[in-house]
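Visitor: Give me a 3D structure for the following:
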Amino acid sequence: MKLYYLQGACSLACLISLIEAGAKFEAIPVDRKTRKLPDGRDYTEVNPKGYVPALELDDGEVLTENTAVLPYIADLNPSAKLAPPVGTRERFRLQEWLGYLNGELHKNFSLLFLPSVPEPMKQIAKDNIARRLALIEERLGDKPYLMGENFSVADAYLYVILSWRERLGVDISAFPKVTALYERVRARPSVEAARKAEGLSA
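Guide: Here you go, the predicted model:
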């Protein structure tokens, strides 16, 4: 397998999850400015959408979108418990979390990266982020992770989104349970290994 990634982007959640699953894979960086691969090809030859992640399977088929790639990675090694078993109600809860993180939290954070977005619109995005985090805070209750006792691919995704907060001016101090989850995930060896592999600071 080959994981195509941009340094520090949402594909980091896939890298963390692959390490957690103990999978054999090659991590291939995409140049942020040129969108070129190390072999000189344009990244759109792999993923016509032009963004990460993209997971190239051993048979050459390519999966994209975190909502698809992360569950696929989890199912590579069920014993790692990165996702509940297929067909269970809890599995659908995981899909629910992944959809929420992708469509509600990630997308609002994405607006803050764009210099062309006016400040009033960025403030709206920050207000939306606060509301989304408030829901996560409430749903966490006394659970250490989104799905309960077990770390899941959804926690990896949430961690990566929240790792952008300081550079984007997003304050999460009002959400102690979310903050504690973030720190809990950051301390995992897989996160340290993934960040080191991408050349990110600790």
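Visitor: drop to CA atoms for contacts and neighbour counts, all remaining ones
Guide: Will do.
Visitor: ok, now which ones touch the residue nearest to the spatial centre of the chain?
Guide: Per C-alpha atoms, centre = their mean, the C-alpha nearest to the average position across the chain is that of residue 157, at 2.8 Å. Shown here is residue 157, whose contacts under the criterion C-alpha atoms under 8 Å, 6 or more residues apart in numbering are 10, 13, 14, 98, 101.
Visitor: Second input sequence below; structure requested for side-by-side comparison:
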Amino acid sequence: MEPVLFYGVPQGCSFGSVVVLEWLGQPYRLCRIEMMEQPWDPLYAKVNPLFKTPALLLEDGEPLTESLAILQHLVACDLSTRLGFEQGSREHDRLNQMLAYLTTDFFAAFGPLWTLYDTQGMSGVEQALLRRLGREQVAEGCAYLDGLLAKREWLLGDARSMADAYVMGIARWAEYHRLFDLGSDYPNLARHLAKLRDDPAVRFAEAIERGEQPTGQGHFRGHVSLQELEPRLAPDALSA
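Guide: Presented below is the predicted three-dimensional model:
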């Protein structure tokens, strides 16, 4: 069977990995994880003991976790797409630097907001503090990206890379949490996101999250359940 990407809804950062899979044009399947349903199926511990998404089940039954590792693995299979670059090249270093920023600093900036989203019973003061901290941190990240995109067509320059797919999945959280008007406050970032939303792969990923059944570019082989995948899951699978 083809590799299987475990993606989380709603608003999972795995969105970027779905987009990259479509851009690559290689056969793959998806397994949907409803992150708000608790507890998660204990079988998922064989995929990722930390119970997080995304995860990628490789053809040999070994799972690969963490967005940075998954994205690098996917594009390394076909560098001719120019979504990634050869290890050791200056282009690879620049891409790694951008991905590291997006998967750590920019992702973490939304932490207080997701804590507020997931937690009940907080006082009004605590809620206001989390929202203020989150807004300040996200604003700093958006300002940084907006400045980069003032001089570039894509995050790394003149051509798209997997970093653009990943930033789409994260930056949209600013709109989801209604932090500010991206179009007014960060017009270059807003322009970039609008351009990405016109991309067929991004539209496909959005439809997948909504629970629709799009065909994409024809390389998507459908959904598969955790139970169907159980025979492929290594009994001692560990998260890296």
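Visitor: Can you give me the TM-score here?
Guide: Overall, the chain-to-chain superposition scores 0.90 on the TM-score scale (TM-score structural alignment, normalised by the length of structure 1); 198 aligned residues with a C-alpha RMSD of 1.8 Å.
Visitor: any idea how far residue 80 of structure 2 is from the counterpart of the residue nearest to the centre of structure 1 in structure 2?
Guide: Aligning on TM-score structural alignment places residue 157 of structure 1 opposite residue 166 in structure 2. Residue 166 of structure 2 sits at a distance of 19 Å from residue 80 of structure 2 (criterion: C-alpha to C-alpha, to the nearest Å).
Visitor: repeat for residue 30 of structure 2
Guide: For residue 30 of structure 2 relative to residue 80 of structure 2 (C-alpha to C-alpha), the value is 24 Å.
Visitor: which of those two has more neighbours?
Guide: Neighbour totals were compared for residue 30 of structure 2 and residue 80, and residue 30 leads with 21 against 11 (other C-alpha atoms under 10 Å).
Visitor: host element of that one?
Guide: strand 28-34 (DSSP states H and E).
Visitor: Please spell out which residues along the longest helix seen in structure 2 are buried.
Guide: Scanning structure 2 for the longest helix, with DSSP state H as the assignment, gives helix 124-149. Within helix 124-149 of structure 2, the residues that qualify as buried are 127, 130-131, 133-135, 137-139, 141-143, 145-146, 148-149, counting by 16 or more other C-alpha atoms under 10 Å.
Visitor: What segments of structure 2 are helices?
Guide: Using DSSP H, the helices found in structure 2 span residues 15-24, 67-76, 90-101, 107-109, 111-118, 124-149, 162-176, 182-185, 187-197, 200-209, 226-229.
Visitor: check contacts around the closest residue to residue 100 of structure 2 other than its chain neighbours.
Guide: Leaving out its chain neighbours, the residue that sits closest to residue 100 of structure 2 by C-alpha to C-alpha, 6 or more residues apart in numbering is residue 68, at 7.4 Å. Contact partners of residue 68 of structure 2, counting by C-alpha under 8 Å, 6+ apart, are 99, 100, 103.
Visitor: quick revisit: nearest to residue 40 of structure 2 among the helices of structure 2 would be which one?
Guide: Taking C-alpha to C-alpha as the criterion, helix 226-229 is the member of these that comes nearest to residue 40 of structure 2, at 11.0 Å.
Visitor: Where in structure 1 does that closest one fall?
Guide: The alignment places helix 226-229 of structure 2 over no residues of structure 1 (TM-score structural alignment).
Visitor: mind listing what's buried in that helix?
Guide: residue 226.
Visitor: what do you get for stretch 53-64 of structure 1?
Guide: For stretch 53-64 of structure 1, the buried set under the neighbour-count rule, 16+ other C-alpha under 10 Å, comprises 53, 54, 55, 56, 62, 63, 64.
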